[in-house]
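*Asks:* The following block contains a protein sequence and its predicted model.
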Amino acid sequence: MDARAAGAGTTPGAAQALALQFERLRAAQAAEPWPEWPVREQRLRRLLQLVRDHEPAIAAAIHQDFGNRPSIETEIIEVWPSLEEIKGALRHGRGWMKPRRAGVGKWFLPARARIVPQPLGVVGIIVPWNYPLNLAVTPLAAALAAGNRAMLKLSEFTPAYGELMQRLVGEAFGADEVVVVTGGADVAVQFSALPFDHLLFTGSTPVGRKVMAAAAPNLTPVTLELGGKSPGVVTPGYPMAHAVERLLMGKLVNAGQTCIAPDYVLVHRPELEAFVQAAQQQARRMYPSGLADTDYCSIVNERQYERLLAGVAEAQERGSLGVPLFTGEQRSDARHRMAPLLLVDPPADTRVMNEEIFGPVLPVVPYDSVEQAMRYVQERPRPLALYWFDRDRARTDLAMRALPAGGMTVNDTLLHAGQEGLPFGGVGASGMGHYHGRWGFDTFSKLKPVFLQSPVNALSLFLPPYRPLARRMLHWMKRL
């Protein structure tokens, strides 16, 4: 966080400035409560142009904040998904806006009904540090497509990116359309307490609780995109090389700093050694230069780096076997770079088995039967994602029905989150609500039910004073 943003967040004037920015947006929305499609389309095109024109600068700023984030990784996990989300909204937004037909009960015919998607108003979006572009643009595109105005609070842990985006958004949008706010935790508290018409937060479960509490006095509806312990399950006999390749892809992109990264993996005990060997081989194929490989991302800051080291140390002190996946250097404290590590069979009460890891550390938990593995998942808080590797269709169908998760990918990782036609969101400890594609449009809309009465109707028969005919008809209606 830069000193200017930090100072702004600690003064009463900063809170007043936030309130003034919010009121400007609210007044503009009141003057145009239902923007027509050309207005929404034009805002989305400006957002698309912002990302396209400034992609190199955005990637460079994120690289600076992380210490090392490969530009191609930023293209894959941030730029491309952001552009796809905007283009999807441009393709379908006009259709999403249209009133939707709805049926009426047979006793109300020939009346009609409609569902009218109405903009909520001013939307707040709190953006985390791990995917600072994608997790800002994706909800913003949905909010703009739905006809809203928006305020974004960017993380203090990505200051170079935050300063850049604040300038770029200020150039692309009016202060009565979209506003970007920077600053520390104190600013985030003030931001969460604004009377938004909807607030979307992406981040950790503990902070999500605080955001929800801050929003509660205003009865602000919230969407919480949290994380948790997302498991991978490799069933007996599944091709180990493929399972490991897909699990390590999901785990090591962004050095594991991904809310839907596989957090731990359950492996059939007789195949444990094969999993470990395959993981070492795969990690060295992906990053042949080990910790020096420029395609391997750094940990974002010293705080997160020290947290990861402490979790590993505790697990190893408690008897878990640590298996390095790179040869050579395993850590660089000065550059907060950490080589990937397996922790084999860590005790259930260690930090790595109870807190979201958010780094390149993968606990491996052996199981003796698939039923035992399923119970293991069922007995723990509901995860944001579940990764099930299996060639048995019936068993996979059972896992889909029986195992709780915000989303699920079968025989791969992460990819359910990239589908425009699927809602993305958690459940229980991993969040509430969802977005992406039309699901995002609906989240940022009030799907207003409208009943259109017909000139010809029987309502007058049921008005006081109640006559015998009304009682006879009611008795008849109840029997049908």
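*Replies:* Right, received. Where do you want to start?
*Asks:* From here on, just use CA atoms for contacts and neighbour counts.
*Replies:* Will do.
*Asks:* wait, Gly421 sits on Arg438?
*Replies:* Yes - counting by CA atoms under 8 Å, Gly421 touches Arg438, with 7.5 Å between them.
*Asks:* quick one: which of those two has more around it?
*Replies:* Remark: of Gly421 and Arg438, Arg438 carries more neighbours, 22 against 13, as counted by other CA atoms under 10 Å.
*Asks:* dropping in the other structure now:
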Amino acid sequence: MPQLSIMHDVLSRQRAAFVAARPEALSVRRDRLKRLKAVLIENGDALCAAMSADFGNRSREMSMMSDIVAGVGMVNYSLKHLDRWARSEKRHANFPLGLLGARSELRYEPKGVIGIVSPWNFPVGLTVNPLAQALAAGNRAMIKPSEFTERTSETMAELFARYFAEDEVATILGGPEIGQEFCGLAFDHLLFTGATSIGRHVLRAAAENLVPVTLELGGKSPTILGRSADTDRAAGRIGLAKMMNAGQICLAPDYLLVPDDREKQTIAALKAQVSAMYPTMLSNDDYASVINARHRDRLQGLVADAVAKGAEAIEVNPAGEDFAAANLNKLPLTILRNVDDGMKVMQDEIFGPVLPVKTYKAIDEAIDYVNAHDHPLGLYYFGEDKAEEDRVLSRTISGGVTVNDAMFHVSMDDLPFGGVGPSGMGSYHGPEGFKTFSHARAVYRQPKLDITKLAGIRPPYGAAIRRTITQGLK
């Protein structure tokens, strides 16, 4: 196919440029990072406008914070720490080799060409963040943005072509078939952000060329409300996290676990807090649309399935607006009570403004429920009981944790971000991101002294090697 041929050609030219330029000075990396920062600062409004057009409505302020400011922050963080990250690390040489002049070190070297597949929910931020760390590590990059945010993808392609040579950063546009072919290219590393179901296909495609892969997936991130939690404060923070981007976030609270004697109080607090943030929704620019009609219908289907199987649906619609009659893809928050695992809403990642609520009698019941399901990308605990907090964190497994809020751990630049098991593989952000896109190259320097003769390792074997073996078994 012509597009496949073009992708192979771009990959070949990027790899050739990478090899020809080695070793590149850190100043070259800094220059690329500064150009990436300029893309965001000089074109932030255009990128936000494109995102809003793709969604049907998306707040400029939210897009500026979640995509533009977050991207600038990752670039600045990478610039600040680049010198230290790129420095060789001294490592210990086995006794007595170190005493005899042997030396060990670890060098973090660029891998080559990095493939980045970015999603539609934060189309700029989740492209720029991994790109910043790939460039900081000294690599070239090929990007495949989502076809669901077509205007944003086209805008990024035009901007990257303006600020970077194609053998530095290249953008490949197209639908699912192009994406599948892209993931089958012989990259030196591939990062994919998206759904777990698609992640499995990405891993298979990359396996053909033994390409190392980082998968940033999703899943059902639980939120546990402890009895010691301030209900109103927790409800405000949970509501904000659930309603941001209309819940279309891989880290959004997917379901809520509350003490059985505080369920009604918690639901009432959620309704009040969400109503205060969004007194109206249909004409409210602060509240984002669902990405398209197909996704809207899917979310409505999850609610309908749950209700048909016995759940109670509580719609948070403070202005009593008619969402069905509106020619929009906006949806209000729907809280679901009396849910169980037989409902699709408790099986699939929701990715929208639907919040199931389950109750528990003792904290171990909540912990057991979390542990009976796939390891989530995020886990959130609200409460002031330190012993209970420690019990939740020590007895569960998740990609990351935020205590007394939701999702905030991903905004900490110095913390790695990634999942575990079905919620992801590998991580970036923090120094771990630099290492993800680097090859950790071990270097050992042997002293002039003939070590093999001294240790008796060189045949014919005799008393010397037996002494070495005896020493090694101590």
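*Replies:* Alright, I've got the coordinates. In this text the structure is predicted, and so the values were computed from the model without any measurement.
*Asks:* Identify the residue spatially nearest to the aligned partner of Glu389 of the second structure in the first structure, adjacent ones excluded.
*Replies:* Using TM-score structural alignment, the partner of Glu389 of the second structure in the first structure is Thr396. Counting by CA to CA, 6 or more residues apart in numbering, Thr396 of the first structure lies nearest to Asp390, which is 6.5 Å off, once chain neighbours are set aside.
*Asks:* Which parts of the stretch 51-200 of the second structure are helices?
*Replies:* Here the stretch 51-200 of the second structure has its helices, by DSSP state H, counting those that start in this stretch, at 60-63, 70-86, 125-136, 150-163, 176-183, 196-207.
*Asks:* Please state the offset of the third one from the chain centre?
*Replies:* With CA atoms, centre = their mean, to the nearest Å as the basis, the distance from the averaged C-alpha position of helix 125-136 of the second structure to the chain average is 11 Å.
*Asks:* mean shift between it and the first structure?
*Replies:* Following the fit onto the first structure, the mean deviation recorded for helix 125-136 of the second structure is 0.3 Å by mean CA distance after the TM-score superposition for the first structure.
*Asks:* and Met244 of the second structure, what does it touch?
*Replies:* Going by CA atoms under 8 Å, 6 or more residues apart in numbering, Met244 of the second structure touches 287-288.
*Asks:* Surely it is within a strand?
*Replies:* No - for Met244 of the second structure, which was evaluated using DSSP: H, G, I helix; E, B strand; the rest coil, the result is helix, with no strand membership.
*Asks:* Would you mind finding the match for it in the first structure?
*Replies:* Using TM-score structural alignment, the partner of Met244 of the second structure in the first structure is Val253.
*Asks:* Output the contacting helices and strands for the helix or strand hosting His475 of the first structure.
*Replies:* Using DSSP states H and E, His475 of the first structure sits in helix 468-479. Helices and strands touching helix 468-479 of the first structure, as assessed by 3 or more CA pairs under 8 Å, 6 or more residues apart in numbering; DSSP states H and E, are absent.
*Asks:* what residues does it touch?
*Replies:* If you take CA under 8 Å, 6+ apart as the criterion, helix 468-479 of the first structure is touched by 461-462.
*Asks:* Just name the most buried of the helices of the stretch 51-200 of the second structure.
*Replies:* Comparing the helices of the stretch 51-200 of the second structure by mean neighbour count (mean count of other CA atoms under 10 Å), helix 125-136 ranks first with a mean of 27.
*Asks:* and that one, which stretch of the first structure?
*Replies:* With TM-score structural alignment applied, helix 125-136 of the second structure matches the range 134-145 in the first structure.
*Asks:* what's in contact with that stretch?
*Replies:* Here stretch 134-145 of the first structure makes contact (CA under 8 Å, 6+ apart) with 40-41, 43-44, 47, 77-79, 81-82, 85-86, 89-90, 93, 123, 125-128, 149-150, 152, 202, 435-438, 440-441, 444.
*Asks:* so where do the helices sit in the stretch 251-400 of the first structure?
*Replies:* 272-286, 302-317, 370-378, 393-402.
*Asks:* quick one: the longest one to the second structure mean distance?
*Replies:* This points to helix 302-317 of the first structure. Mean for helix 302-317 of the first structure is 0.8 Å (mean CA distance after the TM-score superposition for the first structure).
*Asks:* ditto for the last one
*Replies:* Between helix 393-402 of the first structure and the aligned residues of the second structure, the post-superposition mean distance stands at 1.3 Å (mean CA distance after the TM-score superposition for the first structure).
*Asks:* between that helix and helix 370-378, how big is the angle?
*Replies:* 20 degrees (axes from the mean of the first three to the mean of the last three CA atoms, to 10 degrees).
*Asks:* chain center to helix 393-402 of the first structure: distance?
*Replies:* When distances are taken as CA atoms, centre = their mean, helix 393-402 of the first structure is centred 25 Å away from the chain's centroid.
*Asks:* Now do that helix: which elements does it pack against?
*Replies:* Taking 3+ CA pairs under 8 Å, 6+ apart as the contact cut, helix 393-402 of the first structure packs with no helix or strand.
*Asks:* how about it: buried residues?
*Replies:* By neighbour count on 16 or more other CA atoms under 10 Å, the buried set for helix 393-402 of the first structure is 396, 399-400.
*Asks:* Mind putting those residues into a markdown table with distance to Val276 of the first structure?
*Replies:* Shown next, in a markdown table, are the buried residues of helix 393-402 of the first structure (distance: CA to CA, whole Å):
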| residue | distance to Val276 of the first structure |
| --- | --- |
| Thr396 | 24 |
| Ala399 | 25 |
| Met400 | 27 |
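*Asks:* Val377 of the first structure: which of the residues you listed is nearest?
*Replies:* Minimum distance to Val377 of the first structure across the buried residues of helix 393-402 of the first structure is 10.3 Å, recorded for Ala399 (CA to CA).
*Asks:* check contacts around Pro217 of the first structure.
*Replies:* Counting by CA under 8 Å, 6+ apart, Pro217 of the first structure touches Ala193.
*Asks:* Could you find the counterpart of it in the second structure?
*Replies:* That one, Pro217 of the first structure, aligns with Glu208 by TM-score structural alignment.
*Asks:* Please look at Arg149 of the first structure and Gln29 and confirm they touch.
*Replies:* Yes - between Arg149 of the first structure and Gln29 there is a contact under CA under 8 Å: 7.0 Å.
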